[in-house]
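Novice: pasting the sequence and the predicted model now:
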Amino acid sequence: MVSWFKHLSVCLVAALVLSACSPSEADQRKAFIAFLQTDVLSRQGARVPRPDAEKQKPFGEYAAHYAVITRFHDRMDASVAKPMQQAMANAMPRSIEEVVARKADIVTVRAGFTGMLEALNQSVAVADSERAALKQPDDLASVYAAAYDKLVTQPATTFREIFPPTDEAFGAVLALAELIERNRGEIKLRGSQVEVANAALRAKVQDAMAAMSSKQRAMTEAQQKLRRVLYGG
């Protein structure tokens, strides 16, 4: 009886020591809220801080709540941001000659935009579903909602806005390429210069080039808006 009581006492003391050493849920929540306010909401742009495991220890179970946001960005970077960057760097022609010579590449890249948009929508849907399953007290829920809007909703919304003008810009490039191909015997290309003797055809080419420039400007403005959302300024 005495040994059993001593064993119970030791266990109770050990439990008390462990309890004293482990942060409470309230402390974990406080640490996580402070992180969101200081490292996310107070900074410009939608940059995603990546605290290591040691720095996330004070968050306790709430580290998993932040992982919802980081997983979204990992998916978006892999399936949307990087492919879009590569497409813009490699596919957009730099001269009128490239408009015609690289027509097939441009068609392929343009077709890929649909897959990128679908991937973005799927990434948002997964993040929204994961967020809906989180259990958060009211004080954390309001701060987390603001952080989620800044790091998930706003970037995704702005990325979606890029696709229409980008598709239209590539469409205008292809329209010019097709016009030149149909009238190849009457059009001479010299780098960035286009020589057309027929006045009516020359007007069509000029209109196509103007449309291409206008669509490219709209695409550039959408890209600049995305950079402001992501990086501030």
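Specialist: All right, it came through fine. Residues are numbered from 1 along each chain as shown.
Novice: contacts, neighbours, all on C-alpha from now
Specialist: Fine.
Novice: can you give me the strands in this structure?
Specialist: Counting by DSSP state E, one finds strands in the chain at the ranges 187-190, 193-196.
Novice: center of the protein - which residue?
Specialist: With distances taken as C-alpha atoms, centre = their mean, Met76 lies nearest the centre of the chain, 4.9 Å away.
Novice: another one to put next to it:
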Amino acid sequence: MSFSQRALMWALGGVLALGIAGCSAEPKERAAFIAFLQTRIVDKAGVHVPRLTPEEEKSFGDYSKHFAVITDYNKSMDAKVQQPLRDMMGKNMPNTMADLMERRADVVALHKASAQLRAVIDTEQAAAGTKRAALKQPDDLKPVYDKAYARTVSEPGNNFKEFLVVMEDMLTSAEKMADFLNAHKDQVKFSGITAQINDQKVLDDANVLMKELSAKNAEVAQAQRKLASMISGR
């Protein structure tokens, strides 16, 4: 064998050795990532999206990009949905019939904002789903990742949308009540938190609307408790 042939064989041997060494890291990276998903997300009650340390990110290799699908979604949700939702819920809803009649525009604005937030969640879930579908995952990783994805992406998003739908139903009832009060403002007298109506037909109709609004308020409270329980795991 000539010198050039020996050099070529040595070079190829080096490339093959490097290739083997590079491939051997993948099983360890995958095992570390699976253990992380299982212990830090799947096995824990509630919603947990840990922030990777530099050491963890390095230990997962390319699988850290798989986790980025989850973290990117949650960052977007916090900025585009959760913070606006907190701001929206922080606004004082009308708490008397007089307030409701005077502030119907605020109720309509809340209704519109809620519908917009649901559309944002749909968009963010779709974007995360597209990224997830492009991931190439071994058979042992996929079921664990699917559970972690459901816990941190699908379920929170769906529960947020469910809560918003229930709240929009309540706001629809509030708008109906406001319209009714405005239509009969000459027959309604307000005293503190109560409204006095002397006309029996108007009173009966008002009581029907009030019963509906009270029921919708109770549904919102129940949906809010369900959402909080999902997030905290309690």
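Specialist: Right, received. Where do you want to start? Since we're looking at a predicted model, the values are computed, not measured.
Novice: can you give me the helices in the first structure?
Specialist: In the first structure, the segments counted as helices under DSSP state H are 2-21, 25-35, 53-56, 63-76, 82-91, 96-101, 103-132, 138-148, 154-182, 199-231.
Novice: quick one: closest of the ones you listed to Leu189 of the first structure.
Specialist: Leu189 of the first structure lies closest to helix 96-101 among those, at 6.3 Å (C-alpha to C-alpha).
Novice: list the buried residues for the closest one?
Specialist: Going by neighbour count (16 or more other C-alpha atoms under 10 Å), the buried part of helix 96-101 of the first structure is 96-97, 99-100.
Novice: hang on, the earlier thing: including distance to Lys204 of the first structure and mean neighbour count, could the strands of the first structure go into CSV?
Specialist: Listed next are the strands of the first structure as CSV, based on distance: least, C-alpha to C-alpha, whole Å; neighbours: other C-alpha atoms under 10 Å:
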stretch, distance to Lys204 of the first structure, mean neighbour count
strand 187-190, 12, 15
strand 193-196, 10, 14
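Novice: mind checking which of those is nearest Ala132 of the first structure?
Specialist: Nearest to Ala132 of the first structure, of all the strands of the first structure, is strand 193-196, at 56.1 Å by C-alpha to C-alpha.
Novice: check the mean deviation of the closest one from the second structure.
Specialist: Its matched residues in the second structure lie on average 1.1 Å from strand 193-196 of the first structure after superposition (mean C-alpha distance after the TM-score superposition for the first structure).
Novice: centre of the chain to that strand, how far?
Specialist: Centroid separation between strand 193-196 of the first structure and its chain, computed with C-alpha atoms, centre = their mean, to the nearest Å, is 40 Å.
Novice: and of the buried residues of helix 96-101 of the first structure, the nearest to Leu16 of the first structure?
Specialist: Nearest to Leu16 of the first structure among the buried residues of helix 96-101 of the first structure is Val99, at 73.8 Å by C-alpha to C-alpha.
Novice: from Thr38 of the first structure, how far off is Gly233 of the first structure?
Specialist: Distance, Gly233 of the first structure to Thr38 of the first structure, using C-alpha to C-alpha, to the nearest Å: 18 Å.
Novice: I meant Ser95 of the first structure, not that one.
Specialist: Using C-alpha to C-alpha, one obtains 47 Å as the distance from Ser95 of the first structure to Thr38 of the first structure.
Novice: grab the nearest non-local neighbour of Met167 of the second structure.
Specialist: Distance criterion C-alpha to C-alpha, 6 or more residues apart in numbering; nearest residue to Met167 of the second structure, sequence neighbours excluded, is Val220 at 5.6 Å.
Novice: which residues are in contact with that neighbour?
Specialist: Val220 of the second structure sits next to 163, 166-167, 170 when contact means C-alpha atoms under 8 Å, 6 or more residues apart in numbering.
Novice: could you flag which of these are buried?
Specialist: By neighbour count, with 16+ other C-alpha under 10 Å, these hold 163, 166-167, 170 as buried.
Novice: Ser42 of the first structure - how many residues pack around it?
Specialist: Counted by other C-alpha atoms under 10 Å, the residues lying close to Ser42 of the first structure total 10.
Novice: might one say that the residue nearest to the centre of the first structure is in contact with Ser123?
Specialist: Yes: checked against C-alpha atoms under 8 Å, the pair Met76 of the first structure and Ser123 is within contact range at 6.6 Å.
Novice: nice, that's everything, thank you.
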